[in-house]
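**Q** what shape does this take:
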Amino acid sequence: MTSAVLFDRPGAPHVLRFVPVDRITPGPDEVLIQVQAAGVNNADLLERRGLYPVPPGAPRGLGLECAGTISAIGRDVTDWKIGDEVCALLTGGGYAEEVAVPAVQVMPKPRGVTMAEAASFPEVACTVYSNLAMIAGLTAGETVLIHGAGGGIGSFAIQWARAIGAHVITTAGSTAKTDAARELGVLEAINYRTEDFVSRTLAATDGRGVDAILDVVGAKYLQRNLKCLAPDGHLIMIGGSMNPTTIDLWELLARRASISATMLRGRPTAQKQAIVAGVTREVLPLIETGLIRPTIDSIFPLSQANRAHELLETGRTIGKVVLERDTHRPR
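**A** As a prediction, this is how the structure comes out:
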């Protein structure tokens, strides 16, 4: 037997239980990872509440990213071997002592980082890279508006954009979070609770606007985001409220702008393979050289995932919350 964090019904963090489960055998194209650490994401909170659509065939349990050691490989896997230290983008099941994942969604653990740090970035790195690099095509010298500076995605997106030479404007909901963003080198850090991000963004860009926006708020910000876009700008929506809302098409037409809405978890494996390959090729070197530093707010034992969820739900965290395998448990 092995153990995993599961829940029988949607609810508050207390529904999470660390329980024994059957061992896993990897499929032909999969590897089995002995999990040392797993990242906690807002999507996990939504799934626990019953508010997140789980893709068909996803592994049971929460957890979209992990780091650990490969302990078994499927018969068709040739790029990995038992004992490799890796991190991985998951479709679920990361809150566990072991997880099976398609081999094409696995990356080598970057040199110079801990297992906890390695577990904190696969989901956010793949989200940021697939949207800002592959869809928006953000390049050096361009300007991007990143909402949610204090979150795992926001803190990573800021660092990635800065590392490729882009200028960053960001929003956050507290002075502590805007201060943390300034330490990462942003052009402007705007407290959305006390300031109008549209006027501040336009002022910071001399009225031109930004080339790309990464939005985690959704419907509430749609029209205001459009006002921030430069000609040929691209708005990418990756979360938040998806309630019906109106849109001023003239704002879109006048700017020759475009809007994308994406979810990473439900993408086909072939798309995830291309994203993971891009992150391995272009993002991991930035982590290994220190241009991107995994930002961790707190670490909890895997058996205390409920406490990790309680903390993340406060909205006070800066960076990622991570679960680590309980060191006192037999392996």
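**Q** only C-alpha atoms from now on, for both contacts and neighbour counts.
**A** OK.
**Q** burial of G185, as a residue count?
**A** Residues within reach of G185, counting by other CA atoms under 10 Å, total 15.
**Q** A helix includes it, no?
**A** No - if the criterion is DSSP: H, G, I helix; E, B strand; the rest coil, then G185 is coil and not within a helix.
**Q** check contacts around it.
**A** Counting by CA atoms under 8 Å, 6 or more residues apart in numbering, G185 makes contact with R162.
**Q** and it, how far is that from T178?
**A** 11 Å (CA to CA, to the nearest Å).
**Q** could you do A161 as well?
**A** In terms of CA to CA, A161 sits 17 Å off from T178.
**Q** also R193?
**A** For R193 relative to T178 (CA to CA), the value is 11 Å.
**Q** same check on G239?
**A** G239 is 21 Å from T178, by CA to CA.
**Q** again with I153
**A** Distance from I153 to T178, by CA to CA: 15 Å.
**Q** kindly report the same for L312.
**A** 18 Å.
**Q** then D211?
**A** The value you get for D211 to T178, if CA to CA is used, is 21 Å.
**Q** again with A67
**A** In terms of CA to CA, A67 sits 29 Å off from T178.
**Q** okay, these two: which has more neighbours?
**A** Comparing A67 with T178 by neighbour count (other CA under 10 Å), the higher total belongs to A67, at 32 against 23.
**Q** contacts only, for the more buried one.
**A** 33, 35-38, 85-88, 109, 115-116, 118-119.
**Q** which element is it on?
**A** Following DSSP states H and E, the helix or strand that holds A67 is strand 65-73.
**Q** so what angle separates the directions of the helix or strand that that strand is followed by and strand 65-73?
**A** For strand 65-73, the following helix or strand on the C-terminal side (DSSP H and E) is strand 85-89. Computed by axes from the mean of the first three to the mean of the last three CA atoms, to 10 degrees, the angle separating strand 85-89 from strand 65-73 equals 120 degrees.
**Q** could you give the angle of the next helix or strand after strand 85-89 to strand 65-73?
**A** Next helix or strand after strand 85-89 toward the C-terminus (DSSP H and E): strand 98-102. Angle, strand 98-102 to strand 65-73, by the same axes, to 10 degrees: 90 degrees.
**Q** centre of the chain versus strand 98-102, how much separation?
**A** Its chain's C-alpha centre and that of strand 98-102 lie 19 Å apart, by CA atoms, centre = their mean, to the nearest Å.
**Q** one more to line up against the first:
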Amino acid sequence: TALIQLCRIVGAIPYAVSQLDKADALRVLGAEAVIDRGDLPTFVERVLAATDGQAIDAVMDLVGGEMTDLFIDTMIGDMQRRTTYPRLSIAGASGGNLSEIMWTRIYLYQVQIVGVSHGTREEAEQLIAWIRSGELKPVLHGAFKLSDLHQAERYFVNRGSNYLGKIVIVPDAQWDTHGAPFAITSAEEPGE
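**A** Alright, predicted model coming up:
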């Protein structure tokens, strides 16, 4: 959810890969289109249909596994029309640590592959500035007390990716009498 907003902040056009039940919320956050990650044999075709046949310039791969090679396929296009090299940033492996990749496509299409874990202090300060200004709105799915950490972990594991936003752990002392954390707001406040 943050990545979609960050793309819009810096002027990029984000396309999201998710379950279709999250599509409306992702479009509200700024996704140009949402491509269902189901039906893998037609994934690349559906991405190219969403982009009017244009290859994707950059991918942030949070999934890994069999999706990585498919993401590379979405970035391969007419090299005559490109002004930059395609860039694949790897930042997760929820779909598996092993990916089978056709390496010839990496060098023939000059795909740049970068591992991403965390940024610089300056980048963190910029993120905080965007949050403070309201340009970047953290999306929260829910919160748990620190004393309920095991319950939060079970919730996270059992739900898999069937929720939208972050699950936050709040120190018990900061939990108000209504069962909600202090000073935490999300992109969509109740009633909006």
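**Q** neighbour-wise, which of the contacts of A67 of structure 1 leads?
**A** A38 (35 neighbours).
**Q** please name the nearest non-neighbouring residue to that residue.
**A** C66 (4.1 Å; CA to CA, 6 or more residues apart in numbering).
**Q** the counterpart of A31 of structure 2 in structure 1: neighbour count?
**A** Aligned against structure 1 by TM-score structural alignment, A31 of structure 2 finds its counterpart in V186. Residues contacting V186 of structure 1 under the criterion other CA under 10 Å number 21.
**Q** roughly how far does the aligned residue in structure 1 for A129 of structure 2 sit from A43 of structure 1?
**A** Superposed on structure 1 with TM-score structural alignment, A129 of structure 2 falls opposite P285. Distance, P285 of structure 1 to A43 of structure 1, by CA to CA: 27 Å.
**Q** what's the answer for S298 of structure 1, then?
**A** 18 Å.
**Q** T170 is in contact with the match of A31 of structure 2, correct?
**A** Yes - V186 of structure 1 is within contact range of T170, at 7.2 Å (criterion: CA atoms under 8 Å).
**Q** can you pull out the helices in the stretch 151-300 of structure 1?
**A** Listed in chain order, the helices of the stretch 151-300 of structure 1 (DSSP state H, counting those that start in this stretch) span 152-163, 175-183, 197-204, 222-228, 249-255, 269-282, 284-288.
**Q** about what we covered before: got the contact list for the match of A31 of structure 2?
**A** I158, R162, H167, V168, I169, T170.
**Q** closest to V5 of structure 1 among those?
**A** I158 (31.3 Å; CA to CA).
**Q** how deep is that closest one tucked in, by neighbour count?
**A** Neighbour count for I158 of structure 1, taken as other CA under 10 Å: 27.
**Q** map it onto structure 2.
**A** That one, I158 of structure 1, aligns with I4 by TM-score structural alignment.
**Q** which ones are touching its match?
**A** P14, Y15, A16, L26, L29, G30, A31 are the contacts of I4 of structure 2 under CA under 8 Å, 6+ apart.
**Q** okay, those residues in a markdown table with distance to Y85 of structure 2 next?
**A** Output for those, formatted as a markdown table (distance: CA to CA, whole Å):
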| residue | distance to Y85 of structure 2 |
| --- | --- |
| P14 | 17 |
| Y15 | 18 |
| A16 | 21 |
| L26 | 27 |
| L29 | 27 |
| G30 | 24 |
| A31 | 22 |
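**Q** now, among these, which is nearest to V63 of structure 2?
**A** A16 (12.5 Å).
**Q** how close does that closest one get to I106 of structure 2?
**A** 23 Å.
**Q** same deal with A12 of structure 2?
**A** For A12 of structure 2 relative to I106 of structure 2 (CA to CA), the value is 23 Å.
**Q** next one: G160 of structure 2
**A** 31 Å.
**Q** residue contacts, the alignment partner in structure 1 of V47 of structure 2?
**A** Alignment note (TM-score structural alignment): V47 of structure 2 maps to T201 of structure 1. By CA under 8 Å, 6+ apart, the residues touching T201 of structure 1 are L145, I169, E188, G209, V210, C228.
**Q** again, only using 10 Å
**A** Listed by CA atoms under 10 Å, 6 or more residues apart in numbering, the contact set of T201 of structure 1 reads 144-145, 169-171, 187-190, 207-210, 225, 227-229.
**Q** those residues in strands, which ones?
**A** Among the contacts of T201 of structure 1, the members falling in strands (DSSP state E) are V144, L145, I169, T170, T171, E188, A189, I190, V210, L229.
**Q** the second one contacts E188, correct?
**A** Yes - with contact defined as CA atoms under 10 Å, L145 of structure 1 and E188 form a contacting pair (9.4 Å).
**Q** name the residues contacting each of these two.
**A** H167, V168, I169, T170, T171, F197, T201.
**Q** find the pair from the residues you listed with maximum spatial separation.
**A** Top of the distance list for the shared contacts of L145 and E188 of structure 1 (CA to CA): H167 and F197, 15.9 Å.
**Q** E100 of structure 2 is in contact with F71, isn't it?
**A** No - using CA under 10 Å, E100 of structure 2 makes no contact with F71, being 11.9 Å away.
**Q** mutual contacts of the two, please.
**A** G64.
**Q** which one's more surrounded, the two?
**A** F71 (20 against 11).
**Q** wait, that one touches F43, no?
**A** Yes - F71 of structure 2 lies in contact with F43 (CA under 10 Å); the separation is 9.0 Å.
**Q** okay if I get the helices of the stretch 151-300 of structure 1 as JSON lines plus distance to N306 of structure 1?
**A** Converted to JSON lines, these look like this (distance: least, CA to CA, whole Å):
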{"stretch": "helix 152-163", "distance to N306 of structure 1": "19"}
{"stretch": "helix 175-183", "distance to N306 of structure 1": "24"}
{"stretch": "helix 197-204", "distance to N306 of structure 1": "34"}
{"stretch": "helix 222-228", "distance to N306 of structure 1": "33"}
{"stretch": "helix 249-255", "distance to N306 of structure 1": "43"}
{"stretch": "helix 269-282", "distance to N306 of structure 1": "29"}
{"stretch": "helix 284-288", "distance to N306 of structure 1": "29"}
